[in-house]
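> Whatever this is, show me its structure:
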Amino acid sequence: MDMRLEFIVLPVADVSRAKAFYTSLGWREDADIGEGDARVVQLTPPRSDCSIMLGPSLTSAAPGSLDGLYLVVNDVEAARTELIGHGVDVSEVFHVAGGGLPLANGQKRTPGLAPKRASYFSFASFNDPDGNGWYLQEVTTRLPGRLW
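Prediction:
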C-alpha cells in the first residue's frame, strides 16, 4: 500500500494573518481558494513534501492548539538565525539531556547543541502568531531506511 502524509490542518484564528506569517518565511503558496468559511489555503515549507492547510472550517481544534510540529533542518543554528531574520521569536538551541525529544512544557531542555552534535537531537522552538508550536530538529545523517 502506498501512503504519504500530504498535509496537516493547522488551527488558526485568522487565515490571512497565518498565510502572511508562513509566506514571510519563504513557504510556497500552493492554493488560496474560496471565500469566507469556505476559504482554504495550502502552504509548503521549502523542500518539503508535506504542507499545511489553513481554513476557518477545516477543523474543530482551537486556534493555536497544535504543539510538537517538526521542521527538519540540516543546520539548526543557521535555520534559527534565518527565522530570527524574518522576525520570528525563536528559542535558543537546546538538546534533551540523555537524548530524546523535547517535552511541550519545556522540561528537560539543556542549552546548546547535542553532545557531538548527534543527528536528531538538537532543537530550537517557535510559535506561529496563534501559538501553534514548532520545533526545528537538526538531522545531518538519516536513520537507515529513511529518505531525504
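
> rest of the way, CA atoms for contacts and neighbours
OK.

> Is Trp134 located within a strand, as I assumed?
Yes: Trp134 forms part of a strand when assessed by DSSP: H, G, I helix; E, B strand; the rest coil.

> mind listing what Ile52 touches?
Phe7, Ile8, Val9, Leu10, Gln42, Leu43, Thr44 (CA atoms under 8 Å, 6 or more residues apart in numbering).

> To check against the first, give me the structure of this:
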Amino acid sequence: MKFEVTVLPVSDVDRAEHFYKTLGWRLDADFTADDGLRVVQLTPPGSPASIIFGSGITTAEPGSARDLMLVVDDIEAARAELADRGVAVSEVFHDAGGVFHHAGTEGRLPGPDPERRSYSSFVSFSDPDGNGWIVQEITTRLPGR
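Below you'll find the model as predicted:
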C-alpha cells in the first residue's frame, strides 16, 4: 500500500486552490459534478501524495486538519521560499525533547537542531482556513525509508 491523498476541510475552495497554487503545488484536477460536488487535487513538487479539498467531500470542520507533514532537505531554504511566496511561516525551531515536535507550540526551541540531526528541525504554517502544516528537515533517511 502507498499513501496517496489526504482530504483537507476548507470553507472556500477557490481561496484554498489559490493558496496551494501560490506554494508552487501542481493542480492535478478540478472537477464539478452536476450535484455540486467539487473536487480539487493538488500535489507538492516532487511528492507522490496529494491533497484534495472541495465542496461536499468531507464533513470535517474547515481548518481542523493538524500537523500535516512535508519534508525538505534544507529547512532554512524551505522557510525562505515559503516566506518569499507570502506565507506566514514560523521561524525554524527544534523540539526541547529532541525526538519529534510536541503538539501545538509546546517545547519549541528557536533555531535548527543544534547538532543538525536529520528529522529534528521544523517550521510550521497554516492555510487560510487554519489547516496546520509542519515542514521537517530530513537530510539522511533512517534505514528502510
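
> And the TM-score between these chains?
After superposition, the two chains reach a TM-score (TM-score structural alignment, normalised by the length of structure 2) of 0.96; 144 aligned residues with a CA RMSD of 1.1 Å.

> Next step: the contacts of Ile52 of structure 1 restricted to strands.
With strands identified by DSSP state E, the entries of the contacts of Ile52 of structure 1 that belong to them are Phe7, Ile8, Val9, Gln42, Leu43, Thr44.

> Name the helix or strand for the nearest residue to Val40 of structure 2 once chain neighbours are set aside, please.
Closest residue in space to Val40 of structure 2, ignoring its immediate chain neighbours: Asp30 at 4.4 Å, by CA to CA, 6 or more residues apart in numbering. Here Asp30 of structure 2 sits within strand 26-32, counting by DSSP states H and E.

> So which bit of structure 1 is that strand matched to?
Equivalent residues of strand 26-32 of structure 2 are located at 28-34 in structure 1, counting by TM-score structural alignment.

> got a winner among the contacts of Ile52 of structure 1 for most neighbours?
Within these, neighbour counts (other CA atoms under 10 Å) peak at Leu10, which reaches 24 neighbours.

> re the thing from before, what comes up buried for the strand holding Asp30 of structure 2?
Arg26 (16 or more other CA atoms under 10 Å).

> so how much does that strand differ from structure 1 once superposed?
Following the fit onto structure 1, the mean deviation recorded for strand 26-32 of structure 2 is 0.5 Å by mean CA distance after the TM-score superposition for structure 1.

> And the contacts of that strand?
Contact with strand 26-32 of structure 2 is made by Lys21, Arg38, Val39, Val40, Gln41, Leu42, Thr43, Pro44, Pro45, as judged by CA under 8 Å, 6+ apart.

> again, 7 Å this time
The contact list for strand 26-32 of structure 2 (CA atoms under 7 Å, 6 or more residues apart in numbering) reads Arg38, Val39, Val40, Gln41, Leu42, Thr43, Pro44, Pro45.

> again, but for stretch 35-43 of structure 2
With contact meaning CA under 7 Å, 6+ apart, stretch 35-43 of structure 2 is reached by 25-32, 49-56.

> Relative to Thr110 of structure 1, which of the ones in strands among the contacts of Ile52 of structure 1 is nearest.
Comparing these against Thr110 of structure 1 with CA to CA places Ile8 closest, at 29.2 Å.

> and that closest one, what does it touch?
Applying CA under 7 Å, 6+ apart to Ile8 of structure 1 gives the contacts Ser51, Ile52, Met53.

> Spell out, range by range, the helices that occur in structure 2.
Taking DSSP state H as the test, the helices found in structure 2 are 13-22, 75-84.

> Let me have those helices in CSV, adding mean neighbour count and distance to Gly98 of structure 2 as columns.
CSV is the format used below for those (neighbours: other CA atoms under 10 Å; distance: least, CA to CA, whole Å):
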stretch, mean neighbour count, distance to Gly98 of structure 2
helix 13-22, 16, 30
helix 75-84, 16, 16
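
> TSV for those helices, including distance to Asp67 of structure 2?
Compiled in TSV, the helices of structure 2 are given as follows (distance: least, CA to CA, whole Å):
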stretch	distance to Asp67 of structure 2
helix 13-22	16
helix 75-84	16
